[in-house]
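>>> predicted structure and sequence below. I'll ask about it afterward.
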Amino acid sequence: MSNIEEVLSSDELEERVQELADQISEDYKDEELTIITVLNGAFIFSADLARAIDLPMHCEFLKVSSYGDAKVSSGNVKMVLDIDSKKVEGKNILIVEDIVDTGNTVHFLNQHFTKMNPKSIKICSLLLKKDALKHDLKVDYVGFSIPTLFVIGYGLDYGGLYRDLPFLGAIVEDGENLDREALALEKGQ
C-alpha cells in the first residue's frame, strides 16, 4: 500500500506560476508569444501560466513520448502530435514543459523547432532535476529545482493517474516518510 505526501501546495504552485508569468510578460514586453504546451503533463501548468501572462499569444500543443507508464525515461523521444511549421516560423516560441529531468525531450524539441526558423525559442518548465540532466541545455524559466524524486499531481502522472491533484505530491510506501530536508526545493535554477 502506498500514500501520497504533499511536496508543494496549490498555493505555492499558484504563487510561483504568477512570478514566472510576470517575468515572461516583462521579457516579451510589446511582443507576441506562441506558447507550445507539451502534452500531457504540462497542460495544467501551461493553462495557469497562459492565463497569468499579460501578452497577446497563440497557444499550440504537441505530444511526445519518452516515458510510457514507467517512472524513468526510456531515452527515446518520439513525436506523437506535431505542430504545423507555419505556426512557428518567425515567431517567439515558449515551449512549456512539466518537468525537465534528463533533458532528452527539451533537447529534441529545441532541435526540432530550430529547423522551423522561429524568431526565438525559450523553455519554461515547472520543475527541473539538475542532477539528472544528460544534456547541456538552458531552461530559461524554472518553477522549482527538485532532487531526483518521482512526483505526481498538477498535471504529472503515474500510469495515467493523479494528474488531477491540485498539489504536487510524491508516492511513498507504507512505513516510509518523505525526507523534507532532503527535498530542498528551490525556486528557479
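Nice, I can see it. Residues are numbered from 1 along each chain as shown.

>>> going forward, measure contacts between C-alpha atoms and count neighbours the same way
Fine.

>>> helix or strand right after the longest helix along the chain?
Ranked by residue count and defined by DSSP state H, the top helix of the chain is helix 10-27. Scanning forward in sequence from helix 10-27 by DSSP states H and E, the next helix or strand is strand 33-39.

>>> centre of the chain to that following strand, how far?
Taking CA atoms, centre = their mean, to the nearest Å, one finds the center of strand 33-39 at 10 Å from the center of the full chain.

>>> tilt between the helix or strand following that strand and helix 10-27?
Once the chain leaves strand 33-39, the next helix or strand it forms, by DSSP H and E, is helix 43-52. Angle of helix 43-52 versus helix 10-27, following axes from the mean of the first three to the mean of the last three CA atoms, to 10 degrees, is 50 degrees.

>>> which helices and strands sit right next to helix 43-52?
Using 3 or more CA pairs under 8 Å, 6 or more residues apart in numbering; DSSP states H and E, the elements in contact with helix 43-52 are helix 10-27, strand 33-39, strand 92-100.

>>> take a look at this one as well, against the first:
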Amino acid sequence: MPNEAIDPRIDKILFTKEELEKKIYELSNWVNQTYENSSELIVVGLLKGCLPFYAQLIKNINIDLITDFMIASSYDGTLKSSGNVKIILDLVTNIEGKDVLLVEDIVDTGRTISKTVSILKSRNPKSLRVITLLNKPSGRVVEFEPDKFGFLIEEEDDFVVGFGFDLEEKMRQFPYIGTIKKTS
C-alpha cells in the first residue's frame, strides 16, 4: 500500500483500499442486474459500520433508488455481541410493496441482521435482500446467510477494523480493513 500509513494497532491488512474498491464495484453490478426491473428500490444502510461501503456501493448503482438508514446493534463497545439486539434508529421510508436492499458491513453472529430482517419483513416489502461487505459464518449463533457478500472472513477470532468497522467507535476511518493486534 504505497503512501498509506498503517496504524500501529493493526496486526495485518486483510483488504486494501484497491481490493475494496474493486469488490464493491462488482457488488454494485450485482445490484444493477438484480434490480434492473425494479420501479421502487429502497437501499437501507445499517449504520454506523456500513457507511463507507454503502456510499461506495450506491455511487455505482445506475438505477433510481431511495436511501434510508437504520441503527441496530448487538454490540456494547466490546469485542463480543451482547446477544441483545436494539433498534436505535428506524426507517423514515414506508417500504410496503417496495424492493428493499439491506446493506450491512458484516454478518457475524447473525443476531443483528436476522432481527432487522424480521422487523422489515413484517412491513410487507415486495422483496427484501441483504448484501454485506464481509461474511463471517464461523461467528454465527443464529442461522442466516446474506443474499450477496463481498469477502469471506474465515478466522473466528479475527476482529476487524477500518473502512467503517470499529473498536469502541474508533478506527472506522482507515481506508483498508485490518485485524487489530491482540493485547496480552
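Thanks, I have the structure now. From a predicted model like this one, the values you see are computed outputs, not experimental measurements.

>>> any idea what the TM-score comes out to?
Once superposed, chain against chain, the TM-score is 0.89 (TM-score structural alignment, normalised by the length of structure 2); 173 aligned residues with a CA RMSD of 1.5 Å.

>>> if we can go back for a sec, residues in structure 2 aligned with the longest helix of structure 1?
Mapping helix 10-27 of structure 1 onto structure 2 (TM-score structural alignment) gives residues 17-34.

>>> mean shift of that stretch relative to structure 1?
Superposed on structure 1, stretch 17-34 of structure 2 shows a mean distance to its aligned partners of 0.5 Å (mean CA distance after the TM-score superposition for structure 1).

>>> quick revisit: point out the most buried one among the helices and strands packed on helix 43-52 of structure 1.
When those are scored by mean count of other CA atoms under 10 Å, the highest mean neighbour count falls to strand 92-100 (a mean of 24).

>>> returning to what we had before: by how many degrees do the longest helix of structure 1 and strand 33-39 diverge?
140 degrees.

>>> starting at the chain centroid, how far to helix 10-27 of structure 1?
Relative to its chain's centre, helix 10-27 of structure 1 lies at 13 Å (CA atoms, centre = their mean).

>>> residues in contact with that helix?
With contacts defined as CA atoms under 8 Å, 6 or more residues apart in numbering, helix 10-27 of structure 1 is touched by 45, 48-50, 52-55, 141-143, 166-168, 187.

>>> tell me what angle it forms with strand 92-100.
150 degrees.

>>> nearest to the spatial middle of structure 2, which residue is it?
For structure 2, the residue nearest the mean C-alpha position is residue 105 (1.7 Å; CA atoms, centre = their mean).

>>> next up, the contacts around the alignment partner in structure 1 of that one.
Using TM-score structural alignment, the partner of residue 105 of structure 2 in structure 1 is residue 98. Going by CA under 8 Å, 6+ apart, residue 98 of structure 1 touches 38, 41-42, 45, 125-127, 155-156.

>>> which contacts among those does structure 2 share?
Retained in structure 2 (both residues aligned by TM-score structural alignment, their matches' CA atoms under 8 Å) from these: 38, 41-42, 45, 125-127, 155-156.

>>> thinking again about what came up before, which one of the contacts of residue 98 of structure 1 is nearest to residue 84 of structure 1?
Each of those was checked against residue 84 of structure 1 using CA to CA; the closest is residue 38, at 14.6 Å.

>>> what residue of structure 2 matches up with the closest one?
Aligned counterpart of residue 38 of structure 1 in structure 2: residue 46 (TM-score structural alignment).

>>> mean deviation (superposed) between the one helix or strand residue 172 of structure 1 maps to and structure 2, please.
Assigned by DSSP H and E, residue 172 of structure 1 belongs to strand 168-173. After superposition onto structure 2, strand 168-173 of structure 1 sits on average 1.4 Å from its aligned residues (mean CA distance after the TM-score superposition for structure 1).

>>> for the contacts of residue 98 of structure 1, which one is nearest residue 31 of structure 1?
So of these, ranked by how close each gets to residue 31 of structure 1 (CA to CA), first place is residue 125, at 20.9 Å.

>>> the closest one contacts residue 142, correct?
Yes: applying CA atoms under 8 Å as the test, residue 125 of structure 1 and residue 142 come out as touching, 5.1 Å apart.

>>> mind checking the SS state of residue 118 of structure 1?
Following DSSP: H, G, I helix; E, B strand; the rest coil, we place residue 118 of structure 1 in the coil state.

>>> quickly note the distance from residue 186 of structure 1 to residue 7 of structure 1.
As judged by CA to CA, to the nearest Å, residue 186 of structure 1 and residue 7 of structure 1 stand 12 Å apart.
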